[in-house]
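Visitor: here is a sequence together with a model predicted from it:
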Amino acid sequence: MSCTRTHTVVTGASSGIGRATALRLAGAGHHVYAGVRRDADGESLRQAAGSGELTPLRLDVTSADQLAAAADLVAGHVGPAGLDGLVNNAGIGVSAPLESISVDTLRRQFDVNVFGQVAVTQAFLPLLRRAPGRIVVIGSIGNRLAIPFGGALAASKRAVSSLADSLRLELAAWNIRVVLLEPASIHTEAVDKMRHETDDVLAALPADQRELYADSYRAMMDTALARERAGSPPAVVAAAVLTALTSARPRAHYLVGKDARLLATVARLPTPLLDAVRRRIFRLPAPGSRAVR
């Protein structure tokens, strides 16, 4: 695939990994269709892209109407040549004790991270088939290594990983390659917001469950935030996306970030040892230490 007049859609481009990816691709010669939820974010991207070609798309991946309009707009631009790339990046992260998380909150996690990705892929596949194009899925190392109180996000990312593997097999006959990126610790704006959300999550818990989980939840968040702040910049993921879109023989999976290989290795430990490591890292109470006598 050549970067000359290459057309690529990037979802979740308002900030973080999505924004870095949209700007990196535009700088590399792609015409980028950047999915944003606010017009101001689209204008910010357009200005940052400078001479690079970037078209903002008003796109909430959970909105069927916005998705249909976005697909029609892109189809009008690319014509019979089709779409060269789709970067499924849009996602949200929810953290809470699974005993306490509401089904509606869990459903929202999957609506954006899983069902939204499927809907976007379905909408753009006819255009991708013409080129043929490539699909890059932004997953997470968390699909291999769930952490306490991060079960909702990890479950959604494991679903995304499985969908990417199935899609890769289903679309190979049309030479549509599907690549899964598994970033580890990445320092984005969202990391700085997580500290403020900790108190909100705990305040929303029933009093009895707050007493049960508050100390462990705060300890987990302290550890997770420290790791994320020390993580790689979003530009590292953007570079991996460009490689996945342009390599003559892209790999099916890419581990991304300076701690990704270490965490992937840790994930292969025997379960009892892995659980002990996670308890130590996240300062969880010892098994049985709070059992009702």
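Guide: Thanks, I have it.

Visitor: okay, CA-based contacts and neighbour counts for the rest of this
Guide: Fine.

Visitor: what about the closest residue to Ala81 other than its chain neighbours, how many neighbours?
Guide: Distance criterion C-alpha to C-alpha, 6 or more residues apart in numbering; nearest residue to Ala81, sequence neighbours excluded, is Ala131 at 5.7 Å. Residues within reach of Ala131, counting by other C-alpha atoms under 10 Å, total 21.

Visitor: comparison target, given below:
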Amino acid sequence: MKPANRTFIISGACSGLGLATARALHAAGASIALLDLNHVAGEAIVSELGKDTARFWEVDVSETESITAAIAGAAAWVKETGRAIGGVVAAAGVGSAAKLVDGRTGEPVGIEALDFVLNINLRGTLDLLRQALPHMIKTTPTADGERGVLILVSSSAAFDGQPGQVAYAASKGAIASLTLPLARDLARYGIRAVTIAPSLFESAMTARLPEKARKSLERVMEFPVRPGKPEEFASLAMQAVENQMLNGTVIRIDGAMRMPSKM
């Protein structure tokens, strides 16, 4: 699918991977519905991209009503512009570092800590998709029958998660696992599903990593020996949008890095 004259809904759109993807799609002629919690950044990015082709909605993806309001707003905007929804990029996500049992006290982790990660990374992704899809399936398909693409974000932790990443790995592993059945469910509508699984990338989440953890990860990098850049993720996301044969698959983007079992 060509992004030009289409609208893309992006969660986690105002920083890191989501923002880089928003900029790449916008540069290719797409309109961008920016969904994020950070309204200050959202307003700044709308000013950067231009109010005619970018709109911002303050959204907490763990709250269904918040997503509902944003999708309704985006759908109304699409009616104004005539630029049909071409895709959804579900880039909102959070990290977590907690073992199920505290090694010092022997007490279980609070269930709220697990819910926080799962509600944003997994439930929030599914909720965003289920609310956007009814609008996508009503669009007029291209000459070859395509209506759009869903781009999901997993992680290398889905495959080689580290100690303390049980909740995070569970959430990202679920995203990887649902990709094929999602593609199969939506094939009848000409909507594709592609998941990207990055390793250590420059982002607001990884910026909070302790220096010891960062150095430990750098020691297991093959090539290049550096975190990935958001623009490199966005380049792959663009390929997922434009290459129709990418469907029902999970693509690792990690420079051959494999997460270590010990820091």
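Guide: Great, that's in hand. Quick caveat: nothing in here was measured; it's all calculated off a predicted structure.

Visitor: circling back to that earlier point, could you check how far the residue nearest to Ala81 of structure 1 is from Leu125 of structure 1?
Guide: With distances defined as C-alpha to C-alpha, to the nearest Å, the gap from Ala131 of structure 1 to Leu125 of structure 1 amounts to 10 Å.

Visitor: what segments of the stretch 1-150 of structure 2 are strands?
Guide: With DSSP state E, counting those that start in this stretch as the definition, the stretch 1-150 of structure 2 shows strands at residue ranges 7-11, 31-36, 54-58, 85-90, 148-153.

Visitor: am I right that the residue nearest to Ala81 of structure 1 is in contact with Leu83?
Guide: Yes. Distance between Ala131 of structure 1 and Leu83: 5.8 Å, which falls inside the contact criterion (C-alpha atoms under 8 Å).

Visitor: in a markdown table: the strands of the stretch 1-150 of structure 2, plus mean neighbour count.
Guide: Rendered in a markdown table, the data for the strands of the stretch 1-150 of structure 2 read as follows (neighbours: other C-alpha atoms under 10 Å):
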| stretch | mean neighbour count |
| --- | --- |
| strand 7-11 | 27 |
| strand 31-36 | 28 |
| strand 54-58 | 22 |
| strand 85-90 | 26 |
| strand 148-153 | 25 |
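
Visitor: kindly reformat the ones you listed as a markdown table containing distance to Ile71 of structure 2.
Guide: Converted to a markdown table, the strands of the stretch 1-150 of structure 2 look like this (distance: least, C-alpha to C-alpha, whole Å):
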| stretch | distance to Ile71 of structure 2 |
| --- | --- |
| strand 7-11 | 8 |
| strand 31-36 | 9 |
| strand 54-58 | 9 |
| strand 85-90 | 11 |
| strand 148-153 | 15 |
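
Visitor: to Asp127 of structure 2, which of these lies closest?
Guide: Proximity to Asp127 of structure 2 (C-alpha to C-alpha) singles out strand 85-90 among the strands of the stretch 1-150 of structure 2, at 10.2 Å.

Visitor: contact partners of that closest one?
Guide: Applying C-alpha atoms under 8 Å, 6 or more residues apart in numbering, the set of residues contacting strand 85-90 of structure 2 from outside is 1, 3, 6-12, 18, 78, 125, 128-129, 132, 135-136, 139, 147-153, 241.

Visitor: contacts for stretch 124-131 of structure 1, please.
Guide: With C-alpha under 8 Å, 6+ apart, stretch 124-131 of structure 1 has contacts from 71, 75, 80-86, 134, 174, 176.
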